[in-house]
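[1] I'd like to go over a predicted model; first the sequence, then the structure.
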Amino acid sequence: MKTAKKKIIIADIAALKKNFAYNGLNTVCQSAKCPNIGECYKNKTATFLILGKNCTRACAFCGVDKFTPEPLDADEPKRVARAIKDLGLSYSVITSVTRDDLPDGGAEHFARTITEIKNSIPNVKIEVLVPDFKGEQSSLNIVLAAKPDVFSHNLETVAPLYNMARKGADYKRSLDVLKYAKRKGFKVKTGIMTGLGETLSQIFNLIDDVKNAGIDILTVGQYLAPTKKHLPVVKEYSPKEFEEIEKYALKINIPKIVCGRYVRSSYLAEKHYNS
């Protein structure tokens, strides 16, 4: 019976991959080598990666390719919507590579994707996980005007490690992006990784910043190096340490904290939204 069930799951995963390939779509699940890919595909969920699969930045922790970015695919928003409709999803997560080469950072493409999904499947909930758009409020306004249900941007790590892990990014700028979306009345989400060399007190300081920014959902997961070429794991956090982080977040009244080794910002996103 277990063997039969496993075969069904494998078949479901293969069918999902076939759907993405048919629609010419990328997923962050595959591009970033996410450890939860099997579970998410089994549950017919995925995080769509738009604006191509090549990033203009070279974050030292990330498994996404860093090559010359592809030209914008004007038909991509429609294909994303079609894939979501075909899969019967009630909740979709849309993210992208960083496109510093584009004047608006890809904001209009995000907005078109949101609009296409809403027009095709009016009841679906949409979460966008956006880059920082270099902090440009005009780009943020374009995305927010399309009215996603959740606006997400990951802080990724503590401020002192940005120069090492997130060259081209800025901690304060990322925090300001989140604050801006919150001031505009949106449900806001961010995520970080542990194990890059930060201290527990630095994580607590970040959680304080999250609280002061009014962020609704915080995810905390263990960094796992995608390949040997990426930053090494400095520390493996224990379940007890994740529990300590969660307790601190709850103590200062973070509305929703999701904490654990395999937690990622888009992992079980629908469940966290509903709760």
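    Cool, the structure landed. Everything quoted here is computed from the prediction, not taken from an experiment.
[2] hey, let's count contacts and neighbours off CA atoms from now on
    OK.
[3] quick one: contacts for the closest residue to Ile215 other than its chain neighbours?
    Nearest residue to Ile215 in three dimensions, chain neighbours excluded: Val188, at 5.2 Å (C-alpha to C-alpha, 6 or more residues apart in numbering). Residues in contact with Val188 (C-alpha atoms under 8 Å, 6 or more residues apart in numbering) are 150-152, 178, 181-182, 215-217.
[4] same question, Phe20
    When the contact criterion is C-alpha under 8 Å, 6+ apart, the partners of Phe20 are 26, 83.
[5] pick out the most distant pair among the contacts of Val188.
    The largest separation in the contacts of Val188, counting by C-alpha to C-alpha, is between Ala181 and Ile217 at 13.3 Å.
[6] and the two? which has more neighbours close in?
    More crowded of Ala181 and Ile217, by other C-alpha atoms under 10 Å: Ala181, with 25 against 22.
[7] I figured the more buried one was touching His153, is that so?
    No - the criterion here is C-alpha atoms under 8 Å, and Ala181 misses it with His153 at 9.9 Å.
[8] hang on, Phe151 in a strand?
    Yes - Phe151: assigned to a strand according to DSSP: H, G, I helix; E, B strand; the rest coil.
[9] secondary structure class for the closest residue in space to it that isn't next to it in sequence?
    The shortest distance from Phe151 to any residue other than its chain neighbours is 4.9 Å, reached at Val188 (C-alpha to C-alpha, 6+ apart). Of the three states, Val188 takes strand under three-state DSSP.
[10] tell me the SS of Ile257?
    Classification of Ile257 using three-state DSSP returns strand.
[11] so what's the nearest residue to it once chain neighbours are set aside up against?
    Nearest residue to Ile257, sequence neighbours excluded (C-alpha to C-alpha, 6+ apart): Leu218, at 4.9 Å. Residues in contact with Leu218, defined by C-alpha under 8 Å, 6+ apart, are 189-192, 210, 254, 256-258, 265.
[12] here's the one I want to compare it with:
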Amino acid sequence: MVTVLDTVQRSRLRHPEKAHRPDQEVAKKPDWIRVKAPTSKNYAETRSIVKDNKLVTVCEEAGCPNIGECWDKKHATFMIMGEICTRACAFCNVSTGRPLALDPLEPANVAKAVQQMGLTHVVITSVDRDDLADGGAQHFAEVIRAIRALTPLTTIEILTPDFLRKDGALEIVVAARPDVFNHNLETVPSNYLTVRPGARYFHSIRLLQRVKELDPSIFTKSGIMVGLGEERNEVLQLMDDLRSAEVDFMTIGQYLQPTKKHHPVKAFVTPDEFKSYETVALSKGFLVVASSPLTRSSHHAGEDFARLRLAREAQLKAFAATAA
């Protein structure tokens, strides 16, 4: 087995102050979710572009297990508005605290990095910015427009916070017309009090539904982690809730505990169980489903966007044939 660099190790390298004591080890991972350490030339080049443009990526901040694979392909998910989040979700390894002021040069720097990396599809996410009047909605819009101006053929996927209690924020982001609007539910509603205490499950469902009401042409997407103590029937109900909001794309991945102080892993879900979830989700009407232990919101995002477009075209053709 090749030496692996797991989530905790990456966290120690990026944030040594977060390193936990040796006696606080997290649950041992099964072989099916182990990954190779990132060592390729392309990985190093991607890291250099990110650093040179003074950008933050969720790949590093959240300790994503797919960083080696994605950065080798020169894919990265940019995390805008800083690296300090105003919330403290029990599953997340991003630092919590009082964020710094927004960087007015960030939209241009993100666009420049997209151009330098030659991205045909880019994913933009952010920390929660409850300190801002619009939750950072205008900044999202400025980043989208900067990318459009510099690389107009690049398709843009955003992964946003919930903009809770930020009236008008969603409308600002949708008006900038991203190609994919992603907002993750993260887990089933019974876990929200302990896993995602600052959020509201049905507010998130309504947010996704509202995107479709404002602009039906935008693809919507949401994801969850499993292994947090959820029951199978709760996951199936969550699928129905997403479909009631006309969400097009669902992702399901294994939760990995970053450190001992985070929510513990209650179960490692097997690849067969992930496949079963995928089969059920497709039967419920999602255009695309990504379900595997290593699935993450932006993993293979470009390829998945191509699948989304093809699935929508097939759906429209089938509808036209039925109507005729």
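    Nice, I can see it. The structure presented is a predicted model; accordingly, all values stated were derived computationally and were not measured.
[13] which of the contacts of Leu218 of structure 1 count as buried?
    Among the contacts of Leu218 of structure 1, those classed as buried by 16 or more other C-alpha atoms under 10 Å are 189-192, 210, 254, 256-258, 265.
[14] quick check, nearest of those to Lys17 of structure 1?
    Proximity of these to Lys17 of structure 1, judged by C-alpha to C-alpha, is greatest for Ser265, which lies at 21.2 Å.
[15] residue contacts, the aligned residue in structure 2 for the closest one?
    Taking TM-score structural alignment, the alignment pairs Ser265 of structure 1 with Ser297 from structure 2. Going by C-alpha under 8 Å, 6+ apart, Ser297 of structure 2 touches 222-223, 251.
[16] picking that back up, turn the buried ones among the contacts of Leu218 of structure 1 into a markdown table, including distance to Thr98 of structure 1.
    Output for the buried ones among the contacts of Leu218 of structure 1, formatted as a markdown table (distance: C-alpha to C-alpha, whole Å):
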| residue | distance to Thr98 of structure 1 |
| --- | --- |
| Lys189 | 18 |
| Thr190 | 16 |
| Gly191 | 17 |
| Ile192 | 17 |
| Val210 | 22 |
| Ile254 | 28 |
| Lys256 | 27 |
| Ile257 | 26 |
| Val258 | 25 |
| Ser265 | 17 |
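[17] max pairwise distance over the residues you listed: which two?
    Across the buried ones among the contacts of Leu218 of structure 1, the longest distance by C-alpha to C-alpha is 15.6 Å; it joins Ile254 and Ser265.
[18] which parts of structure 1 are helices?
    Under the criterion DSSP state H, helices of structure 1 are mapped to 2-22, 28-31, 37-42, 76-87, 107-120, 137-145, 162-165, 171-183, 200-213, 239-251, 269-274.
[19] how about these, which one is nearest Asp101 of structure 1?
    helix 107-120 (12.2 Å).
[20] list the buried residues for the closest one?
    107-118.
[21] next one: the nearest residue to Gly63 of structure 2 once chain neighbours are set aside from Glu61 of structure 2, what distance?
    Excluding its sequence neighbours, the residue lying closest to Gly63 of structure 2 (C-alpha to C-alpha, 6+ apart) is Thr7, at 4.8 Å. Going from Thr7 of structure 2 to Glu61 of structure 2 by C-alpha to C-alpha, to the nearest Å gives 10 Å.
[22] repeat for Arg210 of structure 2
    From Arg210 of structure 2 to Glu61 of structure 2 the distance is 29 Å (C-alpha to C-alpha).
[23] the more surrounded of the two?
    A side-by-side neighbour count of Arg210 of structure 2 and Glu61, using other C-alpha under 10 Å, places Glu61 first with 20 against 17.
[24] contacting residues for that one?
    By C-alpha under 8 Å, 6+ apart, Glu61 of structure 2 lies in contact with 11, 14, 83, 93-94.
[25] now render those residues as JSON lines, adding neighbour count.
    Putting the contacts of Glu61 of structure 2 into JSON lines (neighbours: other C-alpha atoms under 10 Å) gives the following:
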{"residue": "Ser11", "neighbour count": "23"}
{"residue": "Arg14", "neighbour count": "14"}
{"residue": "Glu83", "neighbour count": "20"}
{"residue": "Asn93", "neighbour count": "23"}
{"residue": "Val94", "neighbour count": "22"}
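[26] so which of these comes closest to Leu153 of structure 2?
    For these, the residue nearest Leu153 of structure 2 by C-alpha to C-alpha is Glu83; the value is 28.2 Å.
[27] what's that closest one aligned with over in structure 1?
    Taking TM-score structural alignment, Glu83 of structure 2 has Lys53 as its aligned residue in structure 1.
[28] again, but for Arg47 of structure 2
    In structure 1, Arg47 of structure 2 lands on Lys17 (TM-score structural alignment).
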